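# what follows is a predicted structure for the sequence shown.
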Amino acid sequence: MLQLFRIISLWIILGLSAQYVLAQEGNQNVKWGNWQKWGDQGNGTYRNPILPGDYSDIDCIRVGNDYYAISSTFQFSPGMVILHSKDLVNWTIAGHAVNDVSKISPKLNWDRMDSYGKGIWAGSIRYQAGKFWIYFGTPDEGYFMTSSKNIKGPWSPLVNVLAEKGWDDCCPFWDDDGQAYLVGTNFADDYKIHLFKLSQNGEKMIKGSDQVIYQSKGSEASKLYKINGLYYHFFSEVKADGRVVMIRKAKKISGPYSPAKQIGHAQKNFHEPNQGGIINAVNGKWYFLTHHGSSGDWSGRNMSLLPVNWVKGWPILGKVGKDTVGNMVWSGKKPAPGRKVLPKSSDEFNLGQMQQQWEWNYQPRAEKFSLKARKGWLRLWAFTPLEKDNLLKAGNTLTQRSMRTLKSEAIVKLDLSGVTNGQKCGITHFGAPEYASFGVENRDNKQFIVLNLKGKVITGPKIENKMIWLKSTWGLDGLSQYYYSTNGSDFIAFGDQYQLKWGSYRGDRIGIFNYNNDKESGYVDVDYFRYTY
């Protein structure tokens, strides 16, 4: 019995020591991007980032014991990705709110493709009166709204709540009396933050209700909360050391609001954790789900979870400094138990529908792809790009996020039986305006291995096989190496390493491409896309 007591005591000491080490690590000067470990650690703790991929402009709510988040998707379709979690650390993709982004603008369709850096920007998700509500902005078309009783849809047709250029980062709010409001930034007018009343159905602005409630350099990313009877206006702005998180509070939603309090430091060395939302978890504690917002990182704006510490009525994000402003925390105890899960990445194309990890580059040409033409395969018919040999102007490119981990590997198996003269198909990385495509070109009815580094073309050997396997590997440094194989097991490296790139507010994408420079002719069948990270 004494021996058992000693063993249990040792377990407790080791457990407390581990938590102490995690707490200390949370305050160390971690080098950005060099995360050997991330996410759920399998021992009740987690390490940031919780998702090392491009989940930008995150917002989050809790409904019962479930957490839901949304992330901006720009020109990709379906748009506005929706995530689900049971513990705020492990997330899966629940769906998308916008099935057809061309309903926002014809510029987002496959026959235009001229909105890189535009399309669906930041939005907010809320749950009210038995429905999920998502509001978001586009820089050219204004604010949109959609709702659904089920997080997986169907989502209602988009309503253009404010049809005006120059607005971003909106958030709805329902007061205790049922009155709906919308807060958002007019970035075209020196970043003035406006508060509007909404109609009961949430589809219209109430005329004459508009008031400017704040303005500062770069003030945007607004959220509204009511906590313990007080209204909190949460936002970010730009100071000398970078973008920081601010908050104000008032007894009435219309104000007057207190002077703005800074609750998070810029921390450019950690890529400015700033845009996101605070959330009261099932365990009664508060957390900040955020993206790292600095531009320029090849993996995009990764997602992290920080504890919120309430200090004299202010929610301080992360570790509270002597100045009562929050600092980045890199590890901590999970808010709730839960098994480790990740967003899906691989696809055998045997379920009869596109899986949720996929997003087309712009709205695809629907009649040019099928999961039914050949059972267990994805068929992509080729058609001419808007600009010859420009992947960024080639329709029906299928993509997903490239993760920043120690080892990532993506392999696609293609059947070339239907490939015709002028057709090119294969695997790609792109972060517009940069890209690298690697695969097969049919030239004079002969097929060659070809690497295209945004116009710089390297031609490889002639391929006689009908089946070909293409592979890309990369690590924390984002250096991709391409390979090909004619038997699925022996891979041959081709070309120099390609540095994955950031572009148009997006991190790198891994994907499948197919087009024909000469005419609408040919197709390629995709057996599988196996992506591990």
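In hand now; what should we look at?

# all contacts plus neighbour counts: C-alpha atoms, from now on.
Fine.

# for the helix or strand harbouring residue 81, name the packing helices and strands.
Remark: residue 81 resides in strand 79-85, with elements defined by DSSP states H and E. Under the contact definition 3 or more CA pairs under 8 Å, 6 or more residues apart in numbering; DSSP states H and E, strand 79-85 sits against strand 66-71, strand 91-98.

# what angle sits between it and strand 66-71?
Orientation of strand 79-85 against strand 66-71 (axes from the mean of the first three to the mean of the last three CA atoms, to 10 degrees) gives an angle of 150 degrees.

# got the contact list for strand 79-85?
With contacts defined as CA atoms under 8 Å, 6 or more residues apart in numbering, strand 79-85 is touched by 66-73, 91-101, 120, 359.

# for the helices and strands packed on strand 79-85, give me JSON lines that also has distance to residue 39.
Converted to JSON lines, those look like this (distance: least, CA to CA, whole Å):
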{"stretch": "strand 66-71", "distance to residue 39": "16"}
{"stretch": "strand 91-98", "distance to residue 39": "10"}
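
# which one of these lies nearest to residue 407?
Distance to residue 407, taken as CA to CA, is lowest for strand 91-98 among these, at 20.0 Å.

# may I see the buried residues of the helix or strand following the closest one?
Toward the C-terminus, strand 91-98 is succeeded by strand 123-128 as the next helix or strand (DSSP H and E). For strand 123-128, burial by neighbour count (16 or more other CA atoms under 10 Å) applies to 123, 124, 125, 126, 127.

# same question for stretch 525-533.
Buried residues in stretch 525-533, counted by 16+ other CA under 10 Å: 525, 526, 527, 528, 529, 531, 533.

# presented hereafter is structure B, for comparison with structure A:
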Amino acid sequence: MSWLHHEYSRRKALATATGLAAGALPVSAAARATALPRDSAAVTPTAAAAQFTNPVIWQDFADIDIIRVGNAYYYSASTMHYSPGAPILRSYDLVNWEFAGHSVPVLDFGSKYDLSGSRAYVKGVWASSLAYRPSNRTFYWLGCIEFSRSYIYTAPSVEGPWTRLTTINNAYYDAGLLIDSDDTMYVSYGNTTISVAQLSADGRTQVRAQQVFTTPSSVGTLEGSRFYKINGNYYIFLTRPANGQYILKSTSGPFGPYTMRQVLLNLGGPVSGGGVPHQGGLVQTQNGAWYYMAFVDAYPGGRIPVLAPVTWTSDGWPVVQLVNGAWGASYPSPAAVAAPPHQAAPLTGVDTFDGTFLKPTWEWNHNPDNTKWSVNNGLTLRTATVTNDLYWARNTLTHRIQGPTSTATIQLDHSAMRDGDRAGLALLRDSSAWIGVKRDGGAIRVAMVSGLTMDGNWNTTGTGTELASAAVQGGRIWLRVTADIRPGAGRPGTFSYSTDGTNFIRLGPSFTMGNDWRFFMGYRYAIFNHATQALGGSVSVTRFELTTP
């Protein structure tokens, strides 16, 4: 089945959330050779128990792999064409998460990732795997790029530095990396036909590969492997996109044979208007409790993580603990083993671009031209592209939108712009709109532009139409975008500006964000500066603030 066809079938189930179910889900690279806890009953909340609420993060972090190393949990996600790729979040309680780094420092997979001659929208980093190898105290990231090759990156810590260990000329599609208790490395992968590969001791080459399972036609598509060894059994967790989860179990080794069990199908989710929780990872806490982190399709915001406790049957199958037959909107918080070394840095707030490095909350639309930007108590963006198409403009810097509603505000110094330059703040996806500064003939206007569009092959079909503008004086302006990304609601984005940082003036009509799944990534706030006539201009962003009501 082609990627487009299987992705269509994967998503067309999105509408239902009637839940049935019995199940549980993926586990993760956590303790890949941990002991299976004894049977446990469903978690019974008590009045005194602290509760967490789903989603645990209302931002776009899809295709989850989750591991625990010591007291810390690490969470890896997809990024497609955004650079750097494969962000890593860190938590000490599974509920409060902060950015820690990226596994793929640059998308060096071809010139299209540089917006050079061609583009890589919806390519790049898909479902990949994060693991920790105790024998050499090294983190591993493994991912397949464009159904072609597989790449492994390693680092001594999640903060980096991450370097490419090897390129393997096998397409480990939707890979799950297992580091066995004897230190052997295995990869589970595939779509519908599921295979297992064994890697060499140094992880650089494949030494064996074997098909281990063919999905019954009655089930349809299975993909999104997560590979685990628990209590001597081998498990491959697979998603049926986008409404189910299945488990394969082998008692005879990593190459099977495997038996299959459905763990959930059309299970009601905790996000109103969102889809079925699926495709994520299972992780064991230090005190032996198990949790499953899945994602929910929640466009226009993207795919957002939800958490649920898991118990196990006496014969070794995991079971998601439900609330009134559905994935709970809240559960008792995981019991703390030790006080965290620090409080998680919030995913909202102010960034003044202090220091000389971008914080890992930021990702570029494709790789940036590193000669055209800098950070030093403010972000300087020099024009890197001459184009009238924002989708071709290099050095567009993006930030995930915080849901269910949030507001992003930038302070922009536009005094060094040149004629024909365009700089501002966008709601960026395959249908986009922005508010920004236009300089033409020496005159400065603030404008609201809508109608930036792509087709299903990610070719530009509209470069935007100015819907409102106003003349402005001076060299500084504040630009603001408010986004309501609740799925099933009106999905409005609104735009405003200020000349004093206090009094904001609405500009242009409300923009309705699209909610089609096929672009995969959700909307982002995007800071841009590009030329339409000639290079040489620049802007400085001295402050970015992300707030929620």
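Perfect, thanks for sending it. The structure displayed is predicted, hence computed values, not measured ones.

# how many residues are close by residue 254 of structure 1?
Residues near residue 254 of structure 1, counting by other CA atoms under 10 Å, number 13.

# residues touching it, list them.
Applying CA under 8 Å, 6+ apart, the residues near residue 254 of structure 1 are residue 213.

# make it 6 Å
For residue 254 of structure 1, the contact set (CA atoms under 6 Å, 6 or more residues apart in numbering) is empty.

# and if you look at the one 3 residues further on?
By CA under 6 Å, 6+ apart, the contact list for residue 257 of structure 1 reads 248, 249, 250.

# between the residues you listed, which is nearest residue 421 of structure 1?
Nearest member of these to residue 421 of structure 1, counting by CA to CA, is residue 248, at 62.8 Å.

# so the closest one is in contact with residue 258, correct?
Yes: the pair residue 248 of structure 1 / residue 258 is scored as a contact, 5.5 Å apart, by CA atoms under 6 Å.

# between these two, tell me which one has more neighbours.
Legend: neighbour count by other CA under 10 Å for residue 248 of structure 1 and residue 258, higher for residue 248 (20 against 13).

# and the more buried one, that's in a helix?
No: counting by DSSP: H, G, I helix; E, B strand; the rest coil, one finds residue 248 of structure 1 to be strand, located in no helix.

# what is the aligned counterpart of it in structure 2?
Under the alignment by TM-score structural alignment, residue 248 of structure 1 pairs with residue 248 in structure 2.

# isn't that match right up against residue 259?
Yes: here residue 248 of structure 2 lies in contact with residue 259, judged by CA under 6 Å, at a distance of 5.3 Å.

# would you mind measuring from residue 211 of structure 2 to residue 254 of structure 2?
Distance, residue 211 of structure 2 to residue 254 of structure 2, by CA to CA, to the nearest Å: 11 Å.

# with residue 357 of structure 2 instead?
Here the criterion is CA to CA. By it, residue 357 of structure 2 lies 42 Å from residue 254 of structure 2.

# and residue 449 of structure 2, by the same measure?
Separation of residue 449 of structure 2 from residue 254 of structure 2 (CA to CA) stands at 54 Å.

# same check on residue 400 of structure 2?
For residue 400 of structure 2, the distance to residue 254 of structure 2 equals 38 Å [CA to CA].

# now residue 506 of structure 2
From residue 506 of structure 2 across to residue 254 of structure 2, the span is 59 Å (CA to CA).

# can you list the helices and strands packed on strand 79-85 of structure 1 in TSV and add distance to residue 191 of structure 1 and mean neighbour count?
Shown next, in TSV, are those (distance: least, CA to CA, whole Å; neighbours: other CA atoms under 10 Å):
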stretch	distance to residue 191 of structure 1	mean neighbour count
strand 66-71	22	23
strand 91-98	27	22
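
# list the residues that contact the most centrally placed residue in structure 2.
By CA atoms, centre = their mean, the mean C-alpha position of structure 2 lies nearest to residue 61, the distance being 2.8 Å. Counting by CA under 6 Å, 6+ apart, residue 61 of structure 2 makes contact with 77, 304.

# contact partners of stretch 5-13 of structure 1?
Residues outside stretch 5-13 of structure 1 that contact it (CA under 6 Å, 6+ apart): none are found.

# which part of structure 2 matches that stretch?
So stretch 5-13 of structure 1 sits over no part of structure 2, by TM-score structural alignment.

# same deal with stretch 168-177 of structure 1?
Under TM-score structural alignment, stretch 168-177 of structure 1 corresponds to residues 173-182 of structure 2.

# hmm, back to that, counterpart of the residue nearest to the centre of structure 2 in structure 1?
Using TM-score structural alignment, residue 61 of structure 2 pairs with residue 55 in structure 1.

# mind checking the SS state of that match?
Relying on three-state DSSP, one would call residue 55 of structure 1 coil.

# what do you get for residue 482 of structure 1?
The local conformation at residue 482 of structure 1, judged by three-state DSSP, is strand.

# contacts only, for the residue nearest to it when sequence neighbours are not counted.
In space, and not counting its chain neighbours, residue 482 of structure 1 is closest to residue 472: 4.6 Å by CA to CA, 6 or more residues apart in numbering. Residues in contact with residue 472 of structure 1 (CA under 6 Å, 6+ apart) are 409, 410, 481, 482.
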